[in-house]
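Enquirer: Sharing a model that was predicted from the sequence below.
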Amino acid sequence: MPTTDNQGSFLNLISIRRNQVTAIEPAHDQEQEDLELFQKHVATRFSDLLPPSADDSAPPPPPLLSISWLRNLLDAFLCCEAEFKALLISGRDPASLSKPPLDRLIPDLLDRNVKALDLCNALSHGVDLLRHWHSLAQIAVASLSQQPLGEGQVRRARKALATVLTSMAFDDKDHAGGAASFHGRSAAAAERSWSVSRRGGRDRYASRFRSLSWSVARSWSAAKQAQAMSASLVAPRGAEVTALPMPIFIMSNVLVFVMWALVAAVPCQDRGGLATHLPVPKQLNWAQAMSGLVDKIGEDWKKKEKKGSAGLLEEAQRMERVAQWLVDLADSFMFPLDDDKAAELAAQVAELAEICSKMEEGLVPLQQQIREVFHKMVRSRADVLDVLDQAGKSSIPVPY
């Protein structure tokens, strides 16, 4: 889904409508139409991300929480974010944003964005760790693809895959994964320490893992950060349902879900209990697809969390399974292999090669999209603060 999908027409429509003041169509009616269109777009984009039903004849989307699916999710978020920004500030009187209940809702939204910036940092460095696993898996594929296959190649492949499995099983509290924060981070985020850190480890694999780490407090938790973003989410009531509080509520839910799903898939520091406390208003049309995705991902997370694995990224789960099979084979390797075992080995190596191909194709673009989300949120936050400054309401408690 391209990030420009429906954006241009939607933004132009808002601009034109806000500049047309007629007796026949009051401004409130125009805003309500814009809100309904925004809700429709949110519902459509997240419906496109749902796994297909048994009787669905449409082309299926990528597997849930695969690299391609996450890229589609981020495309959907960027489209929603652009439309929401137009609803919030395009052609609007700045003074209207400083009146109740917006004087409370907008600071909450900006604080939520700051929390999301921290998660974007963690996610980007989690992708660095995935790329490290990919490099090690490529070593194994190259070794096990050689003909004739000897014990030396098997040992080399086993060493690389054992490193991957040890890193995957490593305590989530040490999953910081990365080096430094994005350029242009917010002032609040800048107060933290985002530097490369090399700390001692339990073994050489732990040391290698931590050499990729992004230095944050050991008490920092990606799961708690994602859950904290939803702490102040309250659905609009009464007249607020057809006014600006509703798109703020919708976009806040979109942001929380996107960050939560990414944390479930990509290695991050401390994801324990991630499946709890993610409220989604199931009764609202725009949230039904999102609610279905929350239920599905939450169920999968609870199953995997008990096993202490590295998360729900589809390619990482497949890599973990294939790597374990190949390590077990290497531990009991007897040369030469019989025909059946050789055929099974060839099939497993081919699957690992396919996983590596998907990771090579998608991980760098995924990381670039996470950075794009980061910078778009920084710019949008700055634009909203500029509008508030124009209103001369510096007394609003905005979280800088």
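Expert: Nice, thanks for sending it over.

Enquirer: all contacts plus neighbour counts: C-alpha atoms, from now on.
Expert: Fine.

Enquirer: Can you show me the helices along the protein?
Expert: Ranges of helices in the chain, per DSSP state H, are 7-18, 27-47, 67-89, 102-144, 151-169, 187-190, 204-210, 222-228, 245-265, 288-305, 314-331, 339-390.

Enquirer: Save those as TSV, and put in mean neighbour count too.
Expert: Supplementary listing: the helices of the chain in TSV, determined by neighbours: other CA atoms under 10 Å:
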stretch	mean neighbour count
helix 7-18	16
helix 27-47	18
helix 67-89	21
helix 102-144	22
helix 151-169	19
helix 187-190	14
helix 204-210	18
helix 222-228	22
helix 245-265	22
helix 288-305	17
helix 314-331	18
helix 339-390	17
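
Enquirer: Now residue 161: closest residue in space, sequence neighbours ignored.
Expert: Taking CA to CA, 6 or more residues apart in numbering as the measure, residue 161 lies nearest to residue 323, with 5.7 Å between them; neighbours along the chain are not counted.

Enquirer: Name all residues that make contact with the one you found.
Expert: Residue 323 makes contacts with 161, 162, 164, 165, 352, as judged by CA atoms under 8 Å, 6 or more residues apart in numbering.

Enquirer: could I get these as CSV with distance to residue 378?
Expert: CSV is the format used below for the contacts of residue 323 (distance: CA to CA, whole Å):
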residue, distance to residue 378
161, 39
162, 40
164, 34
165, 36
352, 38
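
Enquirer: ok, of those, which one's closest to residue 88?
Expert: Minimum distance to residue 88 across those is 45.4 Å, recorded for residue 164 (CA to CA).

Enquirer: ok, now which ones touch that closest one?
Expert: For residue 164, the contacting residues are 133, 136, 137, 320, 323, by CA under 8 Å, 6+ apart.

Enquirer: Second structure for comparison follows:
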Amino acid sequence: MFVADCFDVNEKGHLTIGGCDTVGLAEEYGTPLYVMDEMTIRQACRLYQKSFQENYDGHGMAFYASKALNCKELCRIVAEEGLGLDVVSGGELYTALKAGFDPEKIHFHGNNKTQDELNMALDNGVGVIVMDNLDEMKRLDQLAAEKGVTAQVSMRIKPGIDAHTHSFIRTGQIDSKFGFALETGEALEAAKAAIASKNLNLKEIHCHIGSQIFDIDPFVLAAEVMMGFRKQIKDVTGVTVECMNLGGGFGIKYTDRDHPQPYNAYMSTVAKAVKAKAKEYDMPVPFICLEPGRSIVGESGITLYTVGSVKVIPKIRTYVSIDGGMTDNPRYALYKSSYLAVIADKAGQPAVEKVTIAGKCCESGDLIQEDAMIQEAAPGDTLAVFSTGAYNYSMSSNYNRIPKPPIVMVKAGSSRVIVKRETYDDLIKNDV
């Protein structure tokens, strides 16, 4: 029934996470409340580490894509598990540095990094700066020259693969705001320019084909395309690029309709393709990087709400209104994303009601889910929404001047706050 092993139902019939009663957590910390299970996060990290050992003899590294959820405690956990970190803004980088994360194990992404962000990356010795376009390359080259340093860089490549169709269109993704295009020759010209620069060291080539992908074939095709580009760079310039970053996008379970592949299934299949191409091209196997984000934290998290009212519109629908909504989870409003929900007080009972879970914002589209099957709901009940560990807190807002919820981490029956609940004073602290 549940999306991860950290969830269960106790003797009271209440939903538990990491050995903690979710109804008790809601009473202790208030709602809305994000809750994360630490061991589920650590186990995901360890599965990636183990898979690199099994498939690449340890010649690779996972970089947690922190845009999924970035906070100091999560940076610390990722560091303890031996992963690198992928950041996409000055704010994410600042958080990582304040958490004590090793800057040499950070990759800095983004399609339009500001001059301040580039300076911040160079001044703090970020391991790899992922270049997105020629204008950014020129700015970075100039800044590195001014500082008298050599910037370690990667290039984001558009491999021409649409992972969200089953045709795997090779040129379908040329229309993207991210990266250098292969089809036009732009990527090769950029690689030649980076290699010719005295202030840049082209350490890596990178691609990312999408998100929440369940099929393995698009990842294999992307790896083969990138290996071909690596060979092209070698043929034209004589330089063998050391690293190849194949991005992230591995799917997780949101509902029973989702059937994600085990991480090692991705890794082993892609590794065979990479090694086959390396042999075909008579080139060394590159150091492989991946950027899992959602698959590290997504299934470890839930959001707890308090039901405020149940509004029955005969023969139309039933609205179950909660004390959160699109401010803490905008993904349904944005993407119509599917979620599993339960009444945490009655998790051991069958789901018998089809309802629309409605948020409290002054927007008709502020919904968490439509046609959701849940237990019979009543005012005061605790409602839990699963798989909210990724792209919920990180995409949250203060629309309608609603404070952001806290994040509580649980482990083996104990709980602690890792991000405090915002107050009304926090909302006005920058007002003048």
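Expert: Received it, and whenever you're ready, just let me know what you need. None of the values given here were measured: they were computed from a predicted structure.

Enquirer: care to give me the TM-score?
Expert: Here the TM-score for the pair of chains, by TM-score structural alignment, normalised by the length of the first structure, is 0.25; 170 aligned residues with a CA RMSD of 7.2 Å.

Enquirer: I'd assumed residue 243 was in contact with residue 205 of the second structure.
Expert: Yes - here residue 205 of the second structure reaches residue 243: they are 6.6 Å apart, a contact under CA atoms under 8 Å.

Enquirer: the more surrounded of those two?
Expert: The residue with the greater number of neighbours, taking residue 205 of the second structure and residue 243 and applying other CA atoms under 10 Å, is residue 205; the counts read 25 against 20.

Enquirer: Please identify which helix or strand holds that one.
Expert: Under DSSP states H and E, the secondary-structure element containing residue 205 of the second structure is strand 200-206.

Enquirer: Which elements pack onto that strand?
Expert: Contacts of strand 200-206 of the second structure with other secondary structure elements, assessed using 3 or more CA pairs under 8 Å, 6 or more residues apart in numbering; DSSP states H and E, are made with strand 151-158, helix 186-196, strand 243-245.

Enquirer: most packed of the ones you listed?
Expert: strand 151-158 (a mean of 25; mean count of other CA atoms under 10 Å).

Enquirer: how far off strand 200-206 does that strand point, in degrees?
Expert: Strand 151-158 of the second structure and strand 200-206 meet at an angle of 30 degrees, taking axes from the mean of the first three to the mean of the last three CA atoms, to 10 degrees as the criterion.

Enquirer: which other helices and strands contact strand 151-158 of the second structure?
Expert: strand 128-131, helix 134-147, strand 180-181, strand 200-206.

Enquirer: Go again with 6 Å.
Expert: Contact analysis of strand 151-158 of the second structure by 3 or more CA pairs under 6 Å, 6 or more residues apart in numbering; DSSP states H and E lists strand 128-131, strand 180-181, strand 200-206 as its packing neighbours.

Enquirer: Toward the C-terminus, what is the element adjacent to the last one?
Expert: The reference is to strand 200-206 of the second structure. From strand 200-206 of the second structure onward toward the C-terminus, using DSSP H and E, the following helix or strand is helix 217-237.

Enquirer: What is the burial count for residue 91 of the second structure?
Expert: Neighbour count of residue 91 of the second structure, defined by other CA under 10 Å: 12.

Enquirer: so which strand or helix has it?
Expert: Element membership for residue 91 of the second structure (DSSP H and E) is helix 90-98.

Enquirer: report the angle between the axes of the strand holding residue 205 of the second structure and helix 186-196?
Expert: On the basis of the same axes, to 10 degrees, strand 200-206 of the second structure is oriented at 150 degrees to helix 186-196.

Enquirer: quick one, strand 200-206 of the second structure and helix 134-147 angle?
Expert: Here strand 200-206 of the second structure points in a direction 140 degrees away from that of helix 134-147 (the same axes, to 10 degrees).

Enquirer: quick one on the thing from earlier: taking the contacts of residue 164 of the first structure together, which two end up most distant?
Expert: 136 and 320 (12.2 Å).

Enquirer: Which one of the contacts of residue 323 of the first structure is nearest to residue 9 of the first structure?
Expert: The shortest separation between residue 9 of the first structure and any of these is 43.1 Å, and it belongs to residue 352 (by CA to CA).

Enquirer: how far away is the residue nearest to residue 161 of the first structure from residue 357 of the first structure?
Expert: Using CA to CA, to the nearest Å, we find residue 323 of the first structure at a distance of 16 Å from residue 357 of the first structure.

Enquirer: and what of residue 351 of the first structure?
Expert: Residue 351 of the first structure sits 10 Å away from residue 357 of the first structure, going by CA to CA.

Enquirer: next one: residue 380 of the first structure
Expert: For residue 380 of the first structure, the distance to residue 357 of the first structure (CA to CA) stands at 35 Å.

Enquirer: ok, now residue 210 of the first structure?
Expert: In this structure, residue 210 of the first structure and residue 357 of the first structure are separated by 26 Å, where distance is defined by CA to CA.

Enquirer: same deal with residue 14 of the first structure?
Expert: For residue 14 of the first structure, the distance to residue 357 of the first structure under the criterion CA to CA works out to 42 Å.

Enquirer: swap in residue 297 of the first structure?
Expert: Taking CA to CA as the measure, residue 297 of the first structure falls 25 Å from residue 357 of the first structure.

Enquirer: How about residue 385 of the first structure?
Expert: Distance, residue 385 of the first structure to residue 357 of the first structure, using CA to CA: 43 Å.

Enquirer: do residue 227 of the first structure as well
Expert: Applying CA to CA, the value for residue 227 of the first structure to residue 357 of the first structure is 34 Å.
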